[in-house]
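S.K.: Here's my sequence, what's the structure:
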Amino acid sequence: MKSIDPDNFKVTGKIDLSKIPTNLFNKASDDDKEDKLDKVQEKLSALQDVMYAHNRYGVLICLQGMDTSGKDSLIREVFKEFNPRGVEVYSFKTPNSTELEHDYLWRHYLALPEKGKFAVFNRTHYENVLVTRVHPEYILNENLPGIEKVEDITPQFWENRMEQINNFEKHITQNGIIVMKFYFHISKEEQRQRLLRRLEEEEHHWKFSPGDLKEREHWDEYMEYYQEAINKTATENAPWYIIPSDDKDMARYIVAKIIWEEMQKHTDIKEPELDDKVKANFQMYKDMLKKEK
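M.R.: Now for the predicted structure:
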């Protein structure tokens, strides 16, 4: 298997999703992918321990993609070696009544990672320029000034919202949060196969929702809005990575490797040095503990 270079997946200019493959490395064996993922998992877990001690940065991992693209299973597999205190996962669903009493970014601010920790957003603040564009009637639930009906939602409204998201990400990155955003690029045919599997295999029945088929009817719209959102919000401080996701195992390894490689750029993340006076008295402390026997 070829080595993973994050720059091959990072969005650095205008992209056309229809021209980006949804599958790579077809010849990689399952054992090879699993072995490589295991090794990166261990390194990420050790890194998070150092981050916790360093206590300067938080890491925000944003996962976006169509239904069945593999976000849930990736979270389970990539972060399973983490100390539970070091990672928190948030799955953002339809805003509840309390959340709707605030602006659309409020609930995302509340979920930002503490210093020394990872936070994973399974679906993210980008739902507010994706699902709401396919279903603009959802915006009416936000009770915004000047928005009384769908016709009041102009193209400028979406431009403003993209700018607000960019400002949100700029603000948090300037205050010690490292942001990485991943779009799980799955083909429509692969989604069809995965939905069929949910219907045909009893252990996966619970995953199926008729709503998945309804949203599938809007596939082309989603692709258009994903492409626009990525093009307008891919920045150096909060980059997007497009992950070929028809192969779930490969997608997990690519994401894990990108996180690891990008974190290596933060060379100041180190375990804090002990005070010289404390180190000078190590022998005394050991003697004190040994005398307790």
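S.K.: all contacts plus neighbour counts: C-alpha atoms, from now on.
M.R.: Fine.
S.K.: Now do the strands in the stretch 1-150 of the chain.
M.R.: Listed in chain order, the strands of the stretch 1-150 of the chain (DSSP state E, counting those that start in this stretch) span 58-65, 87-91, 118-122.
S.K.: So for residue 192, which of these sits nearest?
M.R.: Counting by C-alpha to C-alpha, residue 192 lies closest to strand 58-65 out of the strands of the stretch 1-150 of the chain; the figure is 14.6 Å.
S.K.: contacting residues around the residue nearest the centre of the chain?
M.R.: Residue closest to the average C-alpha location in the chain (C-alpha atoms, centre = their mean): residue 62, at 2.1 Å. Counting by C-alpha atoms under 8 Å, 6 or more residues apart in numbering, residue 62 makes contact with 120-124, 179-182.
S.K.: again, but for residue 199
M.R.: Per C-alpha under 8 Å, 6+ apart, neighbours of residue 199: 205, 208.
S.K.: contacts for the helix or strand hosting residue 241?
M.R.: Element membership for residue 241, per DSSP states H and E: strand 240-244. In this structure, residues lying in contact with strand 240-244 by C-alpha under 8 Å, 6+ apart are 6, 9-11, 21-24, 180-186, 230, 233-234, 251, 254-255.
S.K.: Report the distance from it to the chain centre.
M.R.: Counting by C-alpha atoms, centre = their mean, to the nearest Å, strand 240-244 is centred 11 Å from the centre of its parent chain.
S.K.: Could you do stretch 221-231 as well?
M.R.: 17 Å.
S.K.: Report the buried residues of it.
M.R.: 221-223, 225-231 (16 or more other C-alpha atoms under 10 Å).
S.K.: What distance do you get for the nearest residue to residue 52 once chain neighbours are set aside to residue 244?
M.R.: Setting aside the residues directly before and after it, residue 52 is nearest to residue 116 in space (C-alpha to C-alpha, 6 or more residues apart in numbering), at 3.9 Å. Residue 116 sits 30 Å away from residue 244, going by C-alpha to C-alpha, to the nearest Å.
S.K.: Now show me the structure for the sequence below, then we'll compare the two:
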Amino acid sequence: MMNIGRYRLGNDTKLKLTSFNPEDTHELKSKEEIHEEYEKLLKRLEEQQDRLFASSSHGVLIVFQGMDCSGKDGVIKKVFHGINPGGFRAYSFKKPNEEEARHDFLWRTHRSVPARGYMTAFNRSYYEEVLITRVHGQISDKEARKRLKSIRHFEEMLTSQNIRVLKFFLHISPEFQLQKIHERMENPEKLWKFDPNDLEERKHWKAYRTAYEEAISRTATKDCPWHIIPSNNRWYRNYLVLRILVEELEKLELAYPQPDVSVASRLETLKEERS
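M.R.: Presented below is the predicted three-dimensional model:
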């Protein structure tokens, strides 16, 4: 049995991304090896989401971060395609608009946090406010650390309100990113994904890596851990995220609400009428 704890980072662990191999597949050779298990995991996710929606006891926030081309859109599409869309939301965080920029950096995030009973995935997130802003000198290192402290408190508050926060860093190599950029530029069906700015951002790879390492290290806790997901192999990325998500949801021990006495009484009446 694979120990997925090897990808988990909590309790203020110091992160060095160079310690994680983005090519890692834990000795699995192909997606065919885990096909049957993957299908079962999808069914388990559907069941857990149904219980989540019915019970309204918890909410689940899933945060996806990663360099450009790490597959944040793709993993959301692949992992969540079979669940009830009525209980699921996905948000993509772009540059703050004029109104959002006039508020504190967490304001727009809090409006998108799931209510109890719902599951929400963030494609990028509030962490961008300590990543791109820091790399491009829009905030100082001191301000970045103040924001990281606020983020940690924010996630602690969400946890206290039964909002489970699951955070995934999709880890790719610079070589893999370049390959994906080339594919986007050469394929007419993927050209719409190409952003010339991606090539400029590549120049800051080491700065982003450093910013990610500190952001993850300072906000990885027992209740709100980070998971470092090797993502050069898309099938393994999807499998790992799905498995972690299912196992974390099952830890919540979600249950369908019990009918009250009046419902039970009406059910007995209906049975008598049918007999």
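S.K.: before we move on, back to that, now compare the contacts of residue 62 of structure 1 with structure 2 and keep only the conserved ones.
M.R.: Mapping the contacts of residue 62 of structure 1 onto structure 2 (both residues aligned by TM-score structural alignment, their matches' C-alpha atoms under 8 Å) leaves 120-124, 179-182 still in contact.
S.K.: Just the buried positions in the lengthiest helix in structure 1, please.
M.R.: Secondary structure of structure 1 per DSSP state H: the longest helix is helix 30-54. Within helix 30-54 of structure 1, the residues that count as buried by 16+ other C-alpha under 10 Å are 33, 36-38, 40-41, 43-45, 47-52, 54.
S.K.: And stretch 80-99 of structure 2, by the same measure?
M.R.: For stretch 80-99 of structure 2, the neighbour count (16+ other C-alpha under 10 Å) marks 80, 83, 87-88, 90 as buried.
S.K.: May I see the kept ones among the contacts of residue 62 of structure 1 organised as CSV, with neighbour count and distance to residue 273 of structure 1 added?
M.R.: Shown next, in CSV, are those (neighbours: other C-alpha atoms under 10 Å; distance: C-alpha to C-alpha, whole Å):
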residue, neighbour count, distance to residue 273 of structure 1
120, 23, 29
121, 23, 32
122, 19, 35
123, 17, 38
124, 19, 37
179, 21, 27
180, 22, 29
181, 22, 32
182, 21, 34
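S.K.: what's the closest residue to residue 255 of structure 2 other than its chain neighbours in contact with, if anything?
M.R.: Among residues not flanking residue 255 of structure 2 along the chain, residue 51 sits closest, at 5.8 Å (C-alpha to C-alpha, 6+ apart). Counting by C-alpha under 8 Å, 6+ apart, residue 51 of structure 2 makes contact with 254-256.
S.K.: Pull out the buried members of the residues you listed.
M.R.: residue 254.
S.K.: could the contacts of residue 51 of structure 2 go into JSON lines alongside secondary structure?
M.R.: Formatted as JSON lines, the contacts of residue 51 of structure 2 follow (DSSP: H, G, I helix; E, B strand; the rest coil):
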{"residue": "254", "secondary structure": "coil"}
{"residue": "255", "secondary structure": "coil"}
{"residue": "256", "secondary structure": "coil"}
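S.K.: nearest to residue 199 of structure 2, of the contacts of residue 51 of structure 2?
M.R.: Nearest to residue 199 of structure 2 out of these is residue 254 (C-alpha to C-alpha; 44.6 Å).
S.K.: State the distance from the closest one to residue 177 of structure 2.
M.R.: Look at residue 254 of structure 2 and residue 177 of structure 2: by C-alpha to C-alpha, they are 39 Å apart.
S.K.: what's the answer for residue 104 of structure 2, then?
M.R.: From residue 104 of structure 2 to residue 177 of structure 2 the distance is 32 Å (C-alpha to C-alpha).
S.K.: My guess is residue 10 of structure 2 contacts residue 216. True?
M.R.: No: in this structure, residue 10 of structure 2 is not within contact of residue 216 by C-alpha atoms under 8 Å, at 9.1 Å.
S.K.: quick revisit: need the contacts of residue 51 of structure 2 in CSV (columns: distance to residue 275 of structure 2).
M.R.: Below are the contacts of residue 51 of structure 2 laid out as CSV (distance: C-alpha to C-alpha, whole Å):
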residue, distance to residue 275 of structure 2
254, 35
255, 31
256, 28
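S.K.: now structure 1: which of the contacts of residue 51 of structure 2 match?
M.R.: Among the contacts of residue 51 of structure 2, the ones still in contact in structure 1 (both residues aligned by TM-score structural alignment, their matches' C-alpha under 8 Å) are 254-256.
S.K.: what do we get in structure 2 for residue 262 of structure 1?
M.R.: In structure 2, the residue paired with residue 262 of structure 1 according to TM-score structural alignment is residue 248.
S.K.: In a helix, that match, correct?
M.R.: Yes: assessed by three-state DSSP, residue 248 of structure 2 belongs to a helix.
S.K.: Quick check: it vs residue 241 of structure 2, distance?
M.R.: For residue 248 of structure 2, the distance to residue 241 of structure 2 (C-alpha to C-alpha) stands at 11 Å.
S.K.: So these two - more neighbours on which side?
M.R.: More neighbours surround residue 241 than the other of residue 248 of structure 2 and residue 241, with 20 against 14 (other C-alpha atoms under 10 Å).
S.K.: show me the residues around that one that make contact.
M.R.: Counting by C-alpha under 8 Å, 6+ apart, residue 241 of structure 2 touches 75, 79, 168, 229.
S.K.: Sticking with it, tell me its helix or strand.
M.R.: Taking DSSP H and E as the definition, residue 241 of structure 2 sits inside helix 234-251.
S.K.: buried set for that helix?
M.R.: Neighbour-count burial for helix 234-251 of structure 2, counted by 16+ other C-alpha under 10 Å, picks out 234-246, 249.
S.K.: quick one, it and helix 35-55 angle?
M.R.: With axes from the mean of the first three to the mean of the last three C-alpha atoms, to 10 degrees as the basis, helix 234-251 of structure 2 and helix 35-55 are set at 40 degrees to each other.
S.K.: how big's the offset between helix 234-251 of structure 2 and structure 1?
M.R.: Following superposition, helix 234-251 of structure 2 is found to deviate from structure 1 by 0.8 Å on average (mean C-alpha distance after the TM-score superposition for structure 1).
S.K.: what sits up against whichever helix or strand comes after that helix?
M.R.: As assigned by DSSP H and E, the chain's next helix or strand after helix 234-251 of structure 2 is helix 261-274. Residues from elsewhere that reach helix 261-274 of structure 2 (C-alpha under 8 Å, 6+ apart): none.
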